[in-house]
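> the sequence isn't on hand, but the structure is:
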């Protein structure tokens, strides 16, 4: 009979897991003993937080759950920040760890003892399950993977008491459980379609929940002749070269004014949260149609006049069918070239102009289908969010919401493993990179070409700016910048400093042909053309 550890690993294979990220420890060796035997590739980041970000990047690019295996106590708690980010951005992640032994009462002085490890992870995950009997593992994993691959995906923690991992169990892996998305009532869909058809100034807002409905979203936007603005997680759901696309620009004031003046807003798979608008929920004066798999989202941040709960592709298909049966409205005679309004499109294009040379050089150097991972850095949210156009979802990874630092580099490692051969690059600041700079070692071992562009401003530039605006002393934000290229070379990678956009473009292009990471440091552009403040 298999041990609980082997049953866990074979169940992961049953659910199509082929790579896991983690660090072995004393308490999880009974899991690690079976990884090779069952054909799971193991990637060892240098910190469990890096393992979590790598799994997050893997999931966003592949569309499959990212899996992390840690040890007890400090190991799994190190990964909690990454789990919190995955929860905030609705990323499917399975975090597996041993737990204190069955019957643990606390205060016994055990190695890695945590008072309530499962409760700690439940605070940042959608759920935390502590196994009571190894025989329940197959059914529990089938349930967990159904949750991860249907509905609103969010991280789940699975804890196995370490005294049970090597015990034999008479059980076998179970296949995934069938799951059906909720189906919106057709009468409600028809009513929403009539509202949209009657609108003279409709606008579409698309979030990460629209990632699997790209064709349907394009069709309905074209049918409405409506401009489309996305969240950071929805970036690319409508190709940003499309005539109706405004890109990920909910934070741009002119876009917010466009939304406020719309007589109908179709919001698809989005929280409409302040982490995308940067100044609170959007002001919507028109009728609101919301499409979301999560019914709990329907009245958050904006009350839905037409709440449509269901899979985005199915609901949008239904909306489009009803739209085509509604009699033509005078709005349909408006020239499509007038939408989005030229002034709004110009404002989006000019936003973040301070960083436009950097993002333009990156865009020119990277193939259209490349993945760019981003950190919580000024060059990313002021610059790349609007200044690095993408044509499809899963090509622009950014830690929205939870807003962790150190995301870009390990997420890029995960992205490269999710789609071997697809070019991947990371964009970070010098402050953020130092949270996970040790993952250069992981990138060297993975071996895929990986340009890591660091826009250096000597510390935490955004916080420094906020302190200055408040009129207070700048404390704790001015940091010595290490020689990042030298660090990369010490790990076995490559690196250089550049001084101009042309040099940056050439360096990134060269890095795409060199195995392993290449750190390219570029100074932050001067503030003479500062982007509008959020």
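All right, it came through fine. Fair warning: this is a prediction, and the values are worked out from it, not measured in the lab.

> all contacts plus neighbour counts: C-alpha atoms, from now on.
Noted.

> SS state for residue 438?
helix (DSSP: H, G, I helix; E, B strand; the rest coil).

> which non-adjacent residue is nearest it?
Distances taken as CA to CA, 6 or more residues apart in numbering put residue 46 closest to residue 438, at 6.2 Å, once the chain neighbours are dropped.

> checking that neighbour next. Helix, strand or coil?
coil.

> can you give the contact residues for stretch 349-366?
Applying CA atoms under 8 Å, 6 or more residues apart in numbering, the external contacts of stretch 349-366 come out as 252, 379, 382-384, 386-389, 423, 501-502, 504-506, 508-509, 524-532.

> returning to that earlier point: against residue 75, how distant is the residue nearest to residue 438?
According to CA to CA, to the nearest Å, residue 46 and residue 75 sit 11 Å apart.

> this is the other structure I want to compare:
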């Protein structure tokens, strides 16, 4: 096939991939790409390159597919790097395309505008795949190879730098459309491990399953395993929604609670699926797991890295679980009843502990349809109850920065809302995190998705403030100037509402979610009142 410019080729490849919306910032070094996308698809002009990648990331997560971001070279690509780290941490499918100086002068160090030293090296450090387009004949192949890598488990972002002269030139494309790479199971030499794991699972009377992000690809198999065994299901934050969280056997992201720890202590088999046991989900690695541990992961390096695995099964979760299912047996009925009791206990305890914020959690869940994205920035409400108590029924609805970086929530929410325009989206953010990319309020006003932005205003960085109040004698860097959010919303052309008491939550949230456009809802935490116990993250402080 022949295309008049690189932009026309990019549009053709994106159409093959089912991508209809691209996020980015226009530049002299990506103009042919932006012009073609804007003409043929939808181009969303965000206000920062980091947001372009965050929005593309969440667009892909919300659709269960690929997202695309366009940035400029040099500083623009550097601005995107932090969000590429997030996509790499999460294993999400992002195609990041950035510009470059003219191909004749690549690496010359002449000092062209936007030029930087070893941009490709920087991109390789924060991407699962990174390559330079060397010619007009190779561009199609490189774009599709990048997309294939991003879409193949364990996933991650793929970055392509494209010299601007080659973007303007006519393209010849003879490469084939992207196809999935088969993932074999069992891997060589693992037949014995599979047989041993089957025998252990068949012997279990008190089984537990732990679902991580890799389990989201095996929803049917995981639900069937719960049905056959009566096991309890714990999850990491990334695995939420693999089985709908109103299922009576789903305990959820509560592994470090006292009741769940006791359940783990009494379990005779633990089957973990695609989880990397992050520090914030294991009490900074202080959580104890059963010795009889079967671990499934596509990443060989992940198996046994944090907790020992008696049986290591390397492969794609759907195929591995399908191989185990015929050997699963029902658990002791008393164990299944205990699982249901623990599920109810941990939720009731957290609902009580968060005090007046429980009214907001309840109002959000009541206002949203069963399948709707809730994007959460790193803030106390997200970390304490948004990541646990606010039920998820589909992993595509569960959007949050898995790497823990603050300030990414609004960009993710915009991407998710535009990916699924027929359903409302809710974003939970703190005033400190929102300030990191405050300019994206203008993107929100310009694109006008069905998005409710709930800003929890405590005048700074509440998580770190609570840590300092608990462990230090003074506060440092946590108390921040906060805008008048009503005036700010008005200046941006956004609807505004205030929650300052529990009784405000239901009418304010339901009205905002039902609207056809964006609304900024401010939660005045000082007037709402405190949680029963201040939230602090599960990190170790030396000497404490």
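Done, it's in. None of the values given here were measured: they were computed from a predicted structure.

> any idea what the TM-score is?
Once superposed, the chains reach a TM-score of 0.93 (TM-score structural alignment, normalised by the length of structure 1), with 526 aligned residues with a CA RMSD of 2.1 Å.

> tell me which residues touch the residue nearest to residue 438 of structure 1, please.
Residue 46 of structure 1 sits in contact with 23, 438, 439, 441, 442, where contact means CA under 8 Å, 6+ apart.

> name the member of these with the most neighbours.
Highest neighbour count within the contacts of residue 46 of structure 1: residue 439, with 27 neighbours (other CA atoms under 10 Å).

> how close does it sit to residue 227 of structure 1?
The value you get for residue 439 of structure 1 to residue 227 of structure 1, if CA to CA is used, is 40 Å.

> all helices for the stretch 51-200 of structure 1, in order.
Ranges of helices in the stretch 51-200 of structure 1, per DSSP state H, counting those that start in this stretch, are 74-78, 80-88, 117-122, 137-149, 186-198.

> what are the buried residues along the shortest one?
It refers to helix 74-78 of structure 1. 75, 76, 77, 78 (16 or more other CA atoms under 10 Å).

> please identify the most buried of the helices of the stretch 51-200 of structure 1.
Most buried of the helices of the stretch 51-200 of structure 1, by mean neighbour count (mean count of other CA atoms under 10 Å): helix 80-88, with a mean of 25.

> show me what that one is packed up against.
helix 48-62, strand 93-99 (3 or more CA pairs under 8 Å, 6 or more residues apart in numbering; DSSP states H and E).

> ranking these by burial, who's on top?
With a mean of 30, the top stretch among these by mean neighbour count (mean count of other CA under 10 Å) is helix 48-62.

> hmm, who's touching it?
By CA under 8 Å, 6+ apart, helix 48-62 of structure 1 touches 20-23, 44-45, 64-68, 70, 75-76, 78-83, 86, 91-93, 394-395, 397, 407, 410-419, 436, 439.

> stretch 284-294 of structure 1 maps to which residues in structure 2?
Mapped onto structure 2 using TM-score structural alignment, stretch 284-294 of structure 1 spans residues 289-299.

> reformat the helices and strands packed on helix 80-88 of structure 1 as a markdown table; add distance to residue 306 of structure 1.
Shown next, in a markdown table, are the helices and strands packed on helix 80-88 of structure 1 (distance: least, CA to CA, whole Å):
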| stretch | distance to residue 306 of structure 1 |
| --- | --- |
| helix 48-62 | 29 |
| strand 93-99 | 31 |
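
> out of these, which comes closest to residue 481 of structure 1?
helix 48-62 (21.2 Å; CA to CA).

> how far away from the center of its chain is that closest one?
Averaging C-alpha positions (CA atoms, centre = their mean, to the nearest Å) puts helix 48-62 of structure 1 9 Å from its chain's average.

> the inter-axis angle of it versus strand 93-99?
Between the axes of helix 48-62 of structure 1 and strand 93-99, defined by axes from the mean of the first three to the mean of the last three CA atoms, to 10 degrees, the angle is 150 degrees.

> helix 48-62 of structure 1 vs structure 2, average distance?
On superposition with structure 2, the mean distance recorded for helix 48-62 of structure 1 (mean CA distance after the TM-score superposition for structure 1) is 1.1 Å.

> any idea how far the residue nearest to residue 438 of structure 1 lies from residue 443 of structure 1?
Distance from residue 46 of structure 1 to residue 443 of structure 1, by CA to CA: 10 Å.

> all set, thanks.
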